[in-house]
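K.L.:
Return atomic coordinates for the entry below.
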Amino acid sequence: MNESGLLIVLSGPSGVGKGTVRKAIFSQPDLDFEYSISMTTRSPREGEVDGVDYFFKSREKFESLIEQGKLLEYAEFVGNYYGTPVDYVRETLDNGKDVFLEIEVEGAKQVREKFPDGLFIFLAPPSLSELKNRIVTRGTESEEVINNRLNVAKEEIDMMHLYDYVVENDQVEHACEKIKAIVVAEHCRRERVEPRYKRILEVE
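P.N.:
I've put the predicted structure just below:
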């Protein structure tokens, strides 16, 4: 019997660098996570690839999947839907593989309700001024959208208490090392390890 995989949820306010940290983690050869690609109705940014960074869907298609119950979580954020396909996540965890989700804060709340045993990590900015600087540097949003994102970010930071760990994204390399250490520690939790040893004792 396989030990169930660990659901790792990385979340945080828009502009904090979730995508950058996730890509850095997955560029390291010593990790064996399965990345669950999120689905969104927003347009691709420059360099983003459908099926690699996101599954880009029309609003009509996304709403159809909501009705069919095919999403583990979903949220509407600044006029666009974001969500996680449910079947892939459940099958991968059952096969003993860790699944890594990079999602918005509202979506993480929904996942916590369905998978309370998951590992929830909040990626925090060093400061609000640095967060604004990162959003502005993107060059993809209007001033109105930037201010909207900052207001939402303040609300999201206030929801930090819903997470197990907080990692400050001061430098991408430091954030990656902290996240890796947290995952190793979670795999060593007595609650996860003990059932396997009890099965060994029963066999002997």
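K.L.:
From now on I want contacts and neighbour counts done on CA atoms only, so please keep to that.
P.N.:
Noted.
K.L.:
What sits closest to Leu119 if chain neighbours are left out?
P.N.:
Ile8 (4.8 Å; CA to CA, 6 or more residues apart in numbering).
K.L.:
and after the helix or strand containing the one you found, which helix or strand comes next?
P.N.:
Assigned by DSSP states H and E, Ile8 falls within strand 7-11. Downstream of strand 7-11, the first helix or strand assigned by DSSP H and E is helix 18-26.
K.L.:
Which elements pack onto that next one?
P.N.:
strand 98-103, helix 172-187 (3 or more CA pairs under 8 Å, 6 or more residues apart in numbering; DSSP states H and E).
K.L.:
ok, the closest residue to Val193 other than its chain neighbours to Phe33 distance?
P.N.:
The shortest distance from Val193 to any non-neighbouring residue, by CA to CA, 6+ apart, is to His187 (7.5 Å). Look at His187 and Phe33: by CA to CA, to the nearest Å, they are 13 Å apart.
K.L.:
For Glu104, see how far away the residue nearest to Val193 is.
P.N.:
Where Glu104 is concerned, His187 sits at a distance of 24 Å (CA to CA).
K.L.:
Which one's more surrounded, those two?
P.N.:
Applying other CA atoms under 10 Å to His187 and Glu104 shows that Glu104 carries more neighbours, namely 23 against 13.
K.L.:
for comparison, sequence B:
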Amino acid sequence: MDGKMQRLIIICGATGSGKTTIQNYLASKYGFERVITHTTRAPRKGEEDKKDYYFESEESFLKNHFVEQVKYAGFQYGSSHEGLKRAFEKSKTATIILDTQGAISYTKIVAAFEMIFWYIEVPSEKQLEMRILNRGQSEEEVKKRLASVEARRDMKIPQNLEPFCEIIENALWKDTKRKIDKLLEFGRDN
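P.N.:
Prediction:
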């Protein structure tokens, strides 16, 4: 490292809002490293351990050193100090996807890096539903997921997170990319 401040871009929003698409865009266009988080849920089709998540058992999950952890739709999720360290070893700017409760946890920590918070929103719940259906989940699974307490909570930005967040509407991908590029003009030196 050459002494430049490390940055963590925290991406939160409703399920299906496009958080992973945005994170993948930041990795491919800017070379930002993903912070891989932990979960006890089973991998979805095409997901890989240590690439998409650290897929854990209930027992192995509890052995990590978490910055934050939450239960979401019946499964444990969390981000670890080790995951942050691994990402910052590869890039001065890293990205992490969190639910809004996880993002709130990051607002309360004193960190040795700059934190940037983005809340991703979509114009309608119907659009969220279609995006999740396109992931290959059944209509029943999608309805159940969107009805969960956590999903309902994440459909709007919590009041205590609002002062920290830049709100990005992700209705049309070309407009979203333009907004992201504009927000990142501050430093292409990752």
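K.L.:
one step back: got a list of contacts for the strand holding Ile8 of structure 1?
P.N.:
Under the contact criterion CA atoms under 8 Å, 6 or more residues apart in numbering, strand 7-11 of structure 1 has outside partners 18, 93, 98-105, 108, 115, 117-123, 183.
K.L.:
what's the average distance of it to structure 2?
P.N.:
Taken over the aligned residues, the distance from strand 7-11 of structure 1 to structure 2 averages 0.8 Å (mean CA distance after the TM-score superposition for structure 1).
K.L.:
Would you mind getting the angle between that strand and helix 18-26?
P.N.:
Put simply, strand 7-11 of structure 1 runs at 140 degrees to helix 18-26, going by axes from the mean of the first three to the mean of the last three CA atoms, to 10 degrees.
K.L.:
Just checking the distance from strand 7-11 of structure 1 to the centre of its chain.
P.N.:
Relative to its chain's centre, strand 7-11 of structure 1 lies at 4 Å (CA atoms, centre = their mean, to the nearest Å).
K.L.:
give me the stretch of structure 2 that it matches.
P.N.:
Using TM-score structural alignment, strand 7-11 of structure 1 lines up with residues 8-12 of structure 2.
K.L.:
Kindly report the same for stretch 101-108 of structure 1.
P.N.:
Going by TM-score structural alignment, stretch 101-108 of structure 1 sits over residues 96-103 in structure 2.
K.L.:
surely Leu71 of structure 1 meets Tyr82?
P.N.:
No: contact criterion CA atoms under 8 Å: Leu71 of structure 1 and Tyr82 do not qualify, at 9.8 Å.
K.L.:
Can you pick out the residue with more neighbours from the two?
P.N.:
More crowded of Leu71 of structure 1 and Tyr82, by other CA under 10 Å: Tyr82, with 24 against 19.
K.L.:
How much space separates the residue nearest to Thr92 of structure 1 when sequence neighbours are not counted from Arg190 of structure 1?
P.N.:
Computed as CA to CA, 6+ apart, the closest residue to Thr92 of structure 1 that is not its neighbour in sequence is Val99, at 7.0 Å. For Val99 of structure 1, the distance to Arg190 of structure 1 equals 20 Å [CA to CA].
K.L.:
Let me see the contact set for the most centrally placed residue in structure 2.
P.N.:
Centroid-nearest residue in structure 2: Ile97, 1.1 Å away (criterion: CA atoms, centre = their mean). By CA under 8 Å, 6+ apart, Ile97 of structure 2 lies in contact with 10-12, 19-20, 23.
K.L.:
try Leu72 of structure 1
P.N.:
Contacts of Leu72 of structure 1 (CA under 8 Å, 6+ apart): 83-86, 110-111.
K.L.:
In structure 2, what residue corresponds to it?
P.N.:
Alignment note (TM-score structural alignment): Leu72 of structure 1 maps to Val67 of structure 2.
K.L.:
ok so, going back, for Glu143 of structure 1, which of the helices and strands packed on helix 18-26 of structure 1 is the nearest?
P.N.:
Ranking the helices and strands packed on helix 18-26 of structure 1 by their distance to Glu143 of structure 1 (criterion: CA to CA) puts strand 98-103 first, at 23.7 Å.
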